[in-house]
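Chemist: sequence and computational prediction follow.
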Amino acid sequence: MSRMTVISDTPNEKRLHIGDQHEIPETLGLLVRHDLIMFPLMIDQLQIDDQAVKNLIDAALAGDRLIGIIGVPRSKEESVAGVEFPHVGTAAMIHKMLKLPDGTVTILVQGVARVRFTEVVETEPFPSARVERLDTVLDDSVETKALAHNVASEFQRLISLVPQFPDDWKAVVQTMLARPDHLSDFVASNLNIEIEEKQELLETLSVSERLTKLTKRLNSELEVVELANKIQNQVQKEMNRNQREFYLRKQLETIRHELGEEDQHATETRELRERIEKANLPQHAREAAEREVERLSRMPTAAAEYSVSRTYVDWILSLPWSTTTEDNLEIRRAQNVLEADHYGLSMVKDRILEYLAVRKLKPDMKGPILCFVGPPGVGKTSLGQSIAHALGRNFVRMSLGGIHDEAEIRGHRRTYIGALPGRIIQGLRRAGSRNPLFMLDEVDKVGQDFRGDPSSALLEVLDPEQNVAF
């Protein structure tokens, strides 16, 4: 710990009897500090490392111990160059100076009176300025007393709400009711407000006007502090509830372990891993499922994302990744099925049989798209069912009429609550095989609005290069 040397001290009697009529000299050495507005009778401790300020302190201690203090915002230079004159500041008395071995100086100063610095008279060896004492205007009216009582009451409430304020300040405020000018300076110096507001209060000589401004500022500060405390209490209650749930779950886990029972969370994770082993998934799907199950094993079941991840894994495992139906490309049988299900439509039937014949000659051909056009009721949907029956494939009908959101086709993002895969994936799960016959019905009635354009998303569905891995 650094050893401090006491250089000078002012007797307690002198410190306690600094009054309103303390004589102020015509010129004072200037101490300009960032974000420091000192009010009369208030005491503050300052750290000094600038040589010019040390010269000022030495000269003050050799004389009447008085210096002038001016506060400036951090946006301005911390010197007389950053001050516009005339400027209202404070005459202060140095009570104590402490020197540290590293050369830093600490001073204990107390405000004496408001003063106006009119002009700079010297800059070397330290800046000094001509001063005029400013006396506060204090009337003994009922209004001023009422304002003082209101400010004292509001500030005492603020002391109760702010942990940084000592409780004994309430008694200090109560004793100052007899001197509203001292009360206003004490409250103004301890409020957490901008330096511009403090400077305005320092320049306000009327005590009643000063108390009025403090009343407005205290009301605003109380609203902010009370709301912050309310939010903090709500957060604390939520944290306590979460901690209690965590503690109880740990206890339940320990009890189950002692009874030889397996934890439900661990059971679900183990069952999911077993389903992945039996599902015969392709490599990319298997890696995705195992990654999600690993996340689930580390995630508490009460977490909001648990159900989202669990639903995602369930969808992966429910899809028919390796289940297919074998095509029956017997042309004669297909013709009999079409004739049995539909009367007429000879041109349409011939086109379908041509398609089946090409499929039989070139089995590795990517599935083309057949487009049926006609008025309602002529048998477009039933023709699709007949083709599926003839091929021996499962049939899935998906009506696109009135769809406005492309997510209905592609699927929703997992970040949304209640997100589901698109209708294509849902149809694959219902079909139970990976090569069903899809009938996209009423494709001409797809809607379009600010939510998206589903018809553009259909390109991904209909393009053979993309829909194989939709």
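Modeler: Thanks, I have the structure now. Not measured: the values here are computed from a predicted model.

Chemist: going by C-alpha atoms from here, please, whenever you check contacts or count neighbours.
Modeler: Noted.

Chemist: wait, isn't I48 in contact with T106?
Modeler: Yes: with contact defined as Cα atoms under 8 Å, I48 reaches T106; the gap is 6.0 Å.

Chemist: how about the strands of the protein, start to end?
Modeler: Secondary structure of the chain (DSSP state E): strands at 5-9, 27-34, 43-48, 66-72, 87-99, 105-122, 128-134, 395-399, 437-441.

Chemist: ranking the ones you listed by burial, who's on top?
Modeler: Among the strands of the chain, strand 66-72 has the highest mean neighbour count (mean count of other Cα atoms under 10 Å), at a mean of 24.

Chemist: dropping in the other structure now:
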Amino acid sequence: MSKKARERLYMSDTHDIDESMGAVMPILMDCDKDEDFSEGMDKVGETLPILPLRNMVLFPGVAMPIFVGRPKSMRLIREASQRKILVGVVCQKDAEVEEPGLDDLYPIGTVAEVLRVLEMPDGSTTAILQGRKRMALHSLVDTEPYLNGAISLLDDQPAGKDDREYEALISTIKDLTIKMIEAAGDPPRELVFSIRNMQNTMYMLGFACCHIVANPDEKQELLAIGDVKNRAYRLLFILNREYQLIELKTSIQMKTHEDINKQQKEYFLQQQMKAIQEELGGNMNDIEIRELRAQAKKKKWPKEVGETFEKELAKLERIHPQSPDYSIQSQYVQTIVGLPWGTYSRDNFSLTHAQRVLDRDHYGMEKVKERIIEHLAVLKLKRDLRSPILCLYGPPGVGKTSLGRSVAEALGRKYVRVSLGGLHDEAEIRGHRRTYIGAMMGRILQNLQKAGTSNPVFVLDEVDKVGSDFKGDPASALLEVLDPEQNTTFHDNYLDIDYDLSKILFIATANNLNTISQPLLDRMELIEVSGYILEEKIEIAMRHLIPKQMEAHGITKGTVRFHRNTVRAIIDSYTRESGVRALEKKIAKIMRRLARKIASDEAVPAVLKVDHLREYLGPVEYTRDKYQDNRYAGVVTGLAWTAVGGEILFVESSLSRGKSAKLTITGNLGDVMKESAILALEYVHSHAAQLGIEESLFENWNVHIHVPEGAIPKDGPSAGITMVTSLVSTFTRRKVKSNLAMTGEITLRGKVLPVGGIKEKILAAKRAGIREIVLCEENRKDVEEINQTYVEGLTFHYVADIMQVIDTALLDEKVKD
């Protein structure tokens, strides 16, 4: 385009004004479609006057106004305008440099024509430059009266005439240019129209590079790209990034504006509501306080509680509703009025009903049921009794937790359960002080508030798993809760008023009493819930677990029936536990397989028998020891208690020649069993003559005592008489009586001591085919407590001395070697 071309000037704020040379406004010029702006380039020599610019880059075809401030630049502009000569325009790398040298200038610039020089009213000079062609600056040949440099012209590599991709690029650049101009303000419609209808793609590309891209370094990068199509791609990338940034800024501004509008709207609505409420006779605060007073009139609380409530409510009235303290005080007052002061549910004193509910929900547990019935009987007679603190302890899965719900139903009380497992903050029990942010009551009063009564059945689950750290010791905080002498005035830090917990029936559950502190144990009545025996597990499965799992898996009642022998096989071969949790899982697994078959229209057995278990549960997982014959001397059957029930184990002993007597003990035994083995050998040695054993055997023979299944740790005091019997049998070669087992500890004097776990041991012996059992005389009472149906077919030998054990267990017949 010639300098006589029509010019159209439009203002924009896309450039910062520099104090020496800078952009004032972009100029959009009308130009022909095919104009290449290189007119007069044949007159350009090897040197050219150089005009350094700050923070701006000129592109071929683009007209751009600049402020002229430096003396050398002023002289060059005026001389170029008068003499109609071209100048080389390059951008400075650092805008702060006043006298730039070659190293301070970018090597790529633009040959430009000075279209006009304007003297502004304030005394400043503005020049309008139009780029002609790209050039490379090689060196500066002169610095006075202005810069002169050695240059060479650079040719652009244009896109093809029918390159549709390039046309799409320019169209996209036009759209983004218009969007960015519109985002920056309200542009003249003529400017948007001119950009949209611009036919000269080179000029459109240069205009966007010059005026839309803000970063001078990126402008210089675009000017250095000789391939026009690549320049367009790079420009599009930059424009997309910048536009996304503009959209993000706009979005943030809109969100902030919307938040302010929302706050203003809420404020005006609150003011209107306040005015309406005042017309109706009071504001929301007055209404809330009237409601609290109405609720307080219905409470049966002590006089001191009522006085405290009125005092706190008066304090609430004095606090301004917009104050942060208002919500804290309001929450506290609502907490006081929300607690069930003096509200008690009526107990159901029917002992028959209580017994029926307990028997319906739990099979066995006779001691626990008896204790609950006793408590209900005393309560029925006295009508005013401090509830006891019961602690049910035993292995997992025996129904300790679920028993609490049944007790609540039997008594007609509300049921509350709190899990204390992993609790390590004292404030969880006693609450936080009101001075803390987010303070609240402890779990005890929180659950009473939910229950709505002051005498629920309160189950404290897993009390043995309470921890402690720098936040305090919750177990110590429980001392006040679980002490019948102290819990009449339980003090919660948040409530700060004494509360009576004495009417609550607390039931704590635990697996291991060793981890509970002694003071806490002393405050509870301990009731052992031992593991179930095989017969009890069968009954529980038939009455409760199978119907429950059939319903849970959508299997209609009567579709399939479990044979009792099948349940027995599941318990014996697929579970190893004291409770019934694993048994329920196995039954659920069977139900899933049955449900799949029923859903697939496959046939299912009407009665599930033992033969079907391999298909539904896979191979047998556990095998129990069976009694072995008495063909070998020194092999005696003992009885052991484990966490998963009773077991039989074999104690074996043998002799081998040696230079000096040595005792070897194997079988992964604990310290107590090792001591029993040493004690047994010493007893046999000291009574050798009485037992008919030659003294020389102890000097020239090594003794080896072994308990099979060495991978399983074994310990405990109940194998003493078994080891003595085994040693005597080995030394004398006398046979052990067939189908006989024993359990008991001995002293060095030969006295037999009682042991525990008798019920489980006897049932294990019966399952293994044992017919006679040797026990300590003091264990007779334990046998008498067992249901007689479980001990039918067994003969018991009660002994007080080890000699009685030997006379009972060993035969006069000797083993043939």
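Modeler: Thanks, I have it. The structure presented is a predicted model; accordingly, all values stated were derived computationally and were not measured.

Chemist: about what we covered before: now the strands of structure 1 as TSV including distance to T215 of structure 1?
Modeler: Output for those, formatted as TSV (distance: least, Cα to Cα, whole Å):
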stretch	distance to T215 of structure 1
strand 5-9	37
strand 27-34	26
strand 43-48	23
strand 66-72	23
strand 87-99	23
strand 105-122	21
strand 128-134	23
strand 395-399	68
strand 437-441	71
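
Chemist: and of the ones you listed, who's closest to K170 of structure 1?
Modeler: strand 43-48 (17.8 Å; Cα to Cα).

Chemist: the closest one packs against which elements?
Modeler: strand 105-122 (3 or more Cα pairs under 8 Å, 6 or more residues apart in numbering; DSSP states H and E).

Chemist: how close does the strand it packs on sit to structure 2?
Modeler: Superposing on structure 2 places strand 105-122 of structure 1 at an average distance of 2.5 Å from its equivalents, by mean Cα distance after the TM-score superposition for structure 1.

Chemist: how far does that strand sit from the chain's center?
Modeler: Centroid separation between strand 105-122 of structure 1 and its chain, computed with Cα atoms, centre = their mean, to the nearest Å, is 44 Å.

Chemist: kindly report the same for stretch 160-175 of structure 1.
Modeler: On Cα atoms, centre = their mean, the centre of stretch 160-175 of structure 1 falls 33 Å from that of its chain.

Chemist: and for that stretch, what's in contact with it?
Modeler: 152, 156, 159, 183, 225-226, 229 (Cα atoms under 8 Å, 6 or more residues apart in numbering).

Chemist: ok, stretch 329-338 of structure 2 next?
Modeler: Stretch 329-338 of structure 2 is contacted from outside by 292, 295-296, 299, 309, 312-313, 315-316, 449, 495, using Cα under 8 Å, 6+ apart.

Chemist: from V173 of structure 1, how far out is the residue lying farthest from the centre of structure 1?
Modeler: Largest separation from the mean C-alpha position in structure 1: R332, at 68.4 Å (Cα atoms, centre = their mean). Distance, R332 of structure 1 to V173 of structure 1, by Cα to Cα, to the nearest Å: 105 Å.

Chemist: what range does stretch 636-654 of structure 2 cover in structure 1?
Modeler: Under TM-score structural alignment, stretch 636-654 of structure 2 has no counterpart anywhere in structure 1.

Chemist: so which bits of that stretch are buried?
Modeler: Neighbour counts over stretch 636-654 of structure 2 (16 or more other Cα atoms under 10 Å) mark 636-641, 644-654 as buried.

Chemist: that stretch: end-to-end distance?
Modeler: Across stretch 636-654 of structure 2, first to last residue, Cα to Cα, it's 12 Å.

Chemist: give the equivalent position in structure 2 for A91 of structure 1.
Modeler: Counting by TM-score structural alignment, A91 of structure 1 lines up with V111 in structure 2.

Chemist: residues in contact with that match?
Modeler: 60, 86-89, 131-135.

Chemist: can you do 10 Å?
Modeler: 38, 41, 44, 48-51, 58-60, 86-90, 129-136, 151, 153 (Cα atoms under 10 Å, 6 or more residues apart in numbering).

Chemist: same check, this time on H182 of structure 1
Modeler: Counted by Cα under 10 Å, 6+ apart, H182 of structure 1 has contacts 39-42, 173, 176, 188, 207.

Chemist: check T415 of structure 1 too.
Modeler: Residues in contact with T415 of structure 1, defined by Cα under 10 Å, 6+ apart, are 305, 308.

Chemist: same deal with G422 of structure 2?
Modeler: Going by Cα under 10 Å, 6+ apart, G422 of structure 2 touches 462-468.
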